[in-house]
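Engineer: Compute the structure for the input listed below.
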Amino acid sequence: MADVVDLGEYGADFLTDPHPVYAQLRARGPVHRVRLPGHEAHRVAWLVVGYEEARAALADPRLSKDGAGIGMTFLDEELIGQYLLAADPPQHTRLRGLVSRAFTARRVAALRPRIQQITGELLDTMLPHGRADLVESFSYPLPITVICELLGVPELDRAAFRAMSTEVVAPTDGDREYEAVVALGEYLTELIEDKRCAGPADDLLSDLIRTTAEDGDRLSPTELRGMAYILLIAGHETTVNLLTNGVYALLTHPGQLAALRADMGLLDGAIEEMLRYEGPVETATFRYAAEPLEIAGVPVEKGETVLVGLTAADHDEARYRDPHRFDIRRDPRPHLAFGHGIHYCLGAPLARLEARIALRTLLERAPDLALEGPPGPYLPGMLMRGMRSLPMRW
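Structural biologist: Prediction:
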């Protein structure tokens, strides 16, 4: 049995800046046995930190996303139901095919004017004050408004929903996570039933209720709840962190910010570098060895947990020259910020569209944007990579 690296021993430094730890691990090899930090300190997993090995693992069918096959179940699956990120083919193929019928490229592209309008309204409110928390005033309300309108979710109590959502993706303890998942499950069940009773409407969730494949297949009520859950959570939490991490990277690299301001034609490339440099998802969700296998020569037993380090892989010195340097002229593609293989992020086009509109508009309307102080604490756990606040002035 390989030695276990206890990531919890690195303390708060690992949460704030995990890159030095990942670099140390990569120097010793691309795969390591680790104990997870925080409230998941009971869990031991294999952590993949090399780029090529991570890319291969993300597409390896021997690594299952459905833990039920090996007796593993998780809180959200028990209370919400199975969803895309916890399904394997053929179930995953079926679910993704059904949602792809409704969540089309045309639907995403049609959101552009509304995203621009929401962005402008948020800045109209924020900019006259001269200072604000970027997360609270901009990075969070933009994507949550977009995804709620896309799905047809009535305006929520934003503070309550934010607390539930963040606790699900970056749990601080088991009891609060349980309460958040229960509350979300109850809300989504009522929302879907309301939409069924209300009849046809032009929103994604209503389309998913009506969507039928050629063979007559449709999403069951439980599958609908799971789909709404993953679209609602993943559809905004990742974009919150993309916007916040991206702005922070620009403001802590003034030469890169100046280059972007001088030539907005660099924006698309800058967004790809933001995704590589400090992507919104630190590690992919759990995978399980459906059979004994080797990853980079390291034996993994059937049933063991594998974590693919997206952030770690995107800083691999073997893949990127000077990977710890933020360079908006670099072409980092294909990076792994949105994953790879059949579980590649369904919402990647929407996240890129929101980032393109939000960042350009923010930089144009706040030419003297600057940090007001250090960022707030980073989110706990190893799933999401983001900060709770970012004080700004202009």
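
Engineer: alpha carbons only for contacts and neighbour counts from here, please
Structural biologist: Fine.

Engineer: what distance separates the helix or strand containing residue 299 from the middle of the whole chain?
Structural biologist: Take DSSP states H and E as the rule and residue 299 turns out to sit in strand 298-300. Relative to the chain's own centre, strand 298-300 is displaced by 28 Å; criterion: Cα atoms, centre = their mean, to the nearest Å.

Engineer: contact partners of stretch 203-217?
Structural biologist: 98-99, 101-103, 149-152, 192, 195-196, 200-201, 218-219, 224, 228 (Cα atoms under 8 Å, 6 or more residues apart in numbering).

Engineer: make it 10 Å
Structural biologist: Here stretch 203-217 makes contact (Cα atoms under 10 Å, 6 or more residues apart in numbering) with 94, 97-104, 107, 147-153, 191-193, 195-196, 198-201, 218-221, 224-225, 227-228, 231.

Engineer: and the strand holding residue 299, which residues are buried?
Structural biologist: residue 300 (16 or more other Cα atoms under 10 Å).

Engineer: Please provide the structure for the following sequence as well, for comparison with the first:
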Amino acid sequence: MNAVPASPGIGTFDQRDPAVWTDPYPVYARFRAADPVHCVRSAPGEPGVWYVFRHADVLKVRRSRGLSRAARHRRLCAGPAPDSLFRYSEKLSHWMVERDAPDHARLRAAVAEVFAPDAARALAARTGEIADELLDGIVPLGRADLMTAFAFPLPLLVISEVIGLPREDWPTLLRWSRAFSELENRRPTLALYTEAGDAIDAFDAYLRELLGHRRRGPRRDDALGRVLDARRRGALTEDDAVGTLMLLLFAGHETTANLIGNGVHTLLSHPGQLRLLRERPGLMESAVEEMLRYESPVQTVSIGHVREPFTLGGRTLLPGDRVMPVLGSANRDERVFSAPDRFDITRSDLRHAAFGTGVHTCLGAMLARVEGRAAFSALLRRLPGLRAGDAPARWREGLLTRELAELPVTF
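Structural biologist: Predicted coordinates:
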């Protein structure tokens, strides 16, 4: 598919171009300056995909109620499509982030209390325990790929406990989740849709069986228990229940894993800031916020299709167009952040957009922060000689998420 830019002068933004996803920030800066609301069309006359680069515009569209998340699934499921695409899209359509009001609020309400700030903060000690368990297996080795050994298992084990999923199932859960992530980040192919469709079918069957098992047992106050309560009240269908749990598992570890990996990579690339954090552990809270801003775990996100024409940055967006706020660009916007390309854990102005805003603000934002602080505290305490390994860190393809494929370290 040949992209046709609708914006003059600067060329086409392609988030899957290796030159972009390996180092996106200079590219973002050019678009913020020259074409901050940038349209790409697959062909002349086709609906556009609008990339939004400036902080103020990103906040505006994130808060807009004139966009539909559900539209893409209605179109895909209504027309001819490969079976794997249909299966994947049909099940994804039950995730709360893929629903419009009032369904989104109804689904969110079913589990909101589990992720409330006080509930999230109460998990700090348990997160620290899990971090130490994982580090017990790493410390004697003197080296590790921190993504495989720590960054992914930690939040997956935590969110599994929050949901109520058996701890021993986490490797299988990770495999299914990675199939979703690969499809969303890379150029879609029939093979990727088939893998994701198979994974989502297997995950769906697993959750339906688990829901049946939990119905026959005593109630537990976890996310699965809350979903079952909502199901009994008639607030959720069975498809809603399965989709909500599936989303919580996927979103509940992916962002935090990338926060940990990106944060360690950034600290190792800024030894003065790493030394300062070791000397002043009281800076941990602001350090985690700066990591979220500087290397945003989620870089771009599709927030839906336009329902009615509206104007943004002097451009007119039409019904059927899709809107893609570039969170990673918003978080480097020089109109909001002084010296935005400088990593500074003492920074006080932290109005970053890493977790979104408006009705689709990340439900697990506080939990991700708690996990991040616990993870970095454990790493600095247990690995005092932490440094980059011999092999370079390698970024994974795509810009939906900012994710390291490998993070070799020694200690």
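
Engineer: Residue 321 of structure 1 pairs with which position in structure 2?
Structural biologist: Counting by TM-score structural alignment, residue 321 of structure 1 corresponds to residue 338 in structure 2.

Engineer: you'd agree that match is in a strand?
Structural biologist: No: using DSSP: H, G, I helix; E, B strand; the rest coil, the secondary structure at residue 338 of structure 2 is coil, not a strand.

Engineer: which stretches of the stretch 301-411 of structure 2 form strands?
Structural biologist: Ranges of strands in the stretch 301-411 of structure 2, per DSSP state E, counting those that start in this stretch, are 304-306, 310-312, 315-317, 322-325, 387-388, 394-395, 404-406, 408-410.

Engineer: Relative to residue 171 of structure 2, which of these is closest?
Structural biologist: strand 404-406 (16.8 Å; Cα to Cα).

Engineer: Specify, as a residue range, where that closest one falls in structure 1.
Structural biologist: With TM-score structural alignment as the criterion, strand 404-406 of structure 2 aligns to 387-389.

Engineer: My read is that residue 233 of structure 1 contacts residue 170, right?
Structural biologist: No: shown here, residue 233 of structure 1 and residue 170 do not form a contact pair, counting by Cα atoms under 10 Å, at 11.5 Å.

Engineer: same for the host helix or strand of residue 213 of structure 2, what does it pack against?
Structural biologist: Using DSSP H and E, residue 213 of structure 2 sits within helix 190-215. If contacts are counted by 3 or more Cα pairs under 10 Å, 6 or more residues apart in numbering; DSSP states H and E, helix 190-215 of structure 2 sits against helix 83-92, helix 170-185, helix 223-233, helix 238-269.

Engineer: Show me what counts as buried in the shortest one.
Structural biologist: By neighbour count with 16+ other Cα under 10 Å, helix 83-92 of structure 2 contains the buried residues 84-92.

Engineer: Please name every helix or strand in contact with that helix.
Structural biologist: For helix 83-92 of structure 2, the packing partners by 3+ Cα pairs under 10 Å, 6+ apart are helix 71-78, helix 190-215, helix 238-269.

Engineer: What span of structure 1 is the helix or strand following it aligned with?
Structural biologist: For helix 83-92 of structure 2, the succeeding helix or strand toward the C-terminus, using DSSP H and E, is helix 103-111. Under TM-score structural alignment, helix 103-111 of structure 2 corresponds to residues 91-99 of structure 1.

Engineer: how big's the offset between that stretch and structure 2?
Structural biologist: With both structures laid over each other, stretch 91-99 of structure 1 and its partner residues in structure 2 are 1.8 Å apart on average (mean Cα distance after the TM-score superposition for structure 1).

Engineer: Tell me the buried residues in that stretch?
Structural biologist: So stretch 91-99 of structure 1, judged by 16+ other Cα under 10 Å, has buried residues 92, 94-96, 98-99.

Engineer: Skipping adjacent residues, who's closest to the residue most central in space within structure 1 in space?
Structural biologist: Centrality entry for structure 1: nearest residue to the mean C-alpha point is residue 238, 3.5 Å, by Cα atoms, centre = their mean. Excluding the flanking residues, the one nearest residue 238 of structure 1 by Cα to Cα, 6 or more residues apart in numbering is residue 280, at 5.3 Å.

Engineer: looking at it, that neighbour is touching residue 242, isn't it?
Structural biologist: Yes: using Cα under 10 Å, residue 280 of structure 1 is in contact with residue 242, at 5.3 Å.

Engineer: intersection of neighbour lists for these two?
Structural biologist: By Cα under 10 Å, 6+ apart, the residues touching both residue 280 of structure 1 and residue 242 are 274, 385-386.

Engineer: want to try CSV for these, with neighbour count and distance to residue 248 of structure 1 as columns?
Structural biologist: CSV is the format used below for those (neighbours: other Cα atoms under 10 Å; distance: Cα to Cα, whole Å):
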residue, neighbour count, distance to residue 248 of structure 1
274, 25, 10
385, 25, 13
386, 29, 10
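
Engineer: Residue 281 of structure 1 maps to what in structure 2?
Structural biologist: Match for residue 281 of structure 1 (TM-score structural alignment): residue 298.

Engineer: Leaving out the residues flanking it, which one is nearest to that match?
Structural biologist: Excluding its sequence neighbours, the residue lying closest to residue 298 of structure 2 (Cα to Cα, 6+ apart) is residue 401, at 4.2 Å.

Engineer: just to revisit the earlier point, for the residue nearest to residue 238 of structure 1, the count of nearby residues, please.
Structural biologist: 28 (other Cα atoms under 10 Å).

Engineer: mind listing what residue 6 of structure 2 touches?
Structural biologist: Per Cα under 10 Å, 6+ apart, neighbours of residue 6 of structure 2: 12, 38-41, 44, 48-50.

Engineer: hmm, which of those residues are the buried ones?
Structural biologist: Applying 16+ other Cα under 10 Å to those flags 12, 38-41, 48-50 as buried.

Engineer: how about CSV for those residues, with secondary structure and distance to residue 303 of structure 2 added?
Structural biologist: Converted to CSV, those look like this (DSSP: H, G, I helix; E, B strand; the rest coil; distance: Cα to Cα, whole Å):
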residue, secondary structure, distance to residue 303 of structure 2
12, coil, 20
38, strand, 15
39, strand, 15
40, strand, 16
41, strand, 17
48, strand, 14
49, strand, 11
50, strand, 11
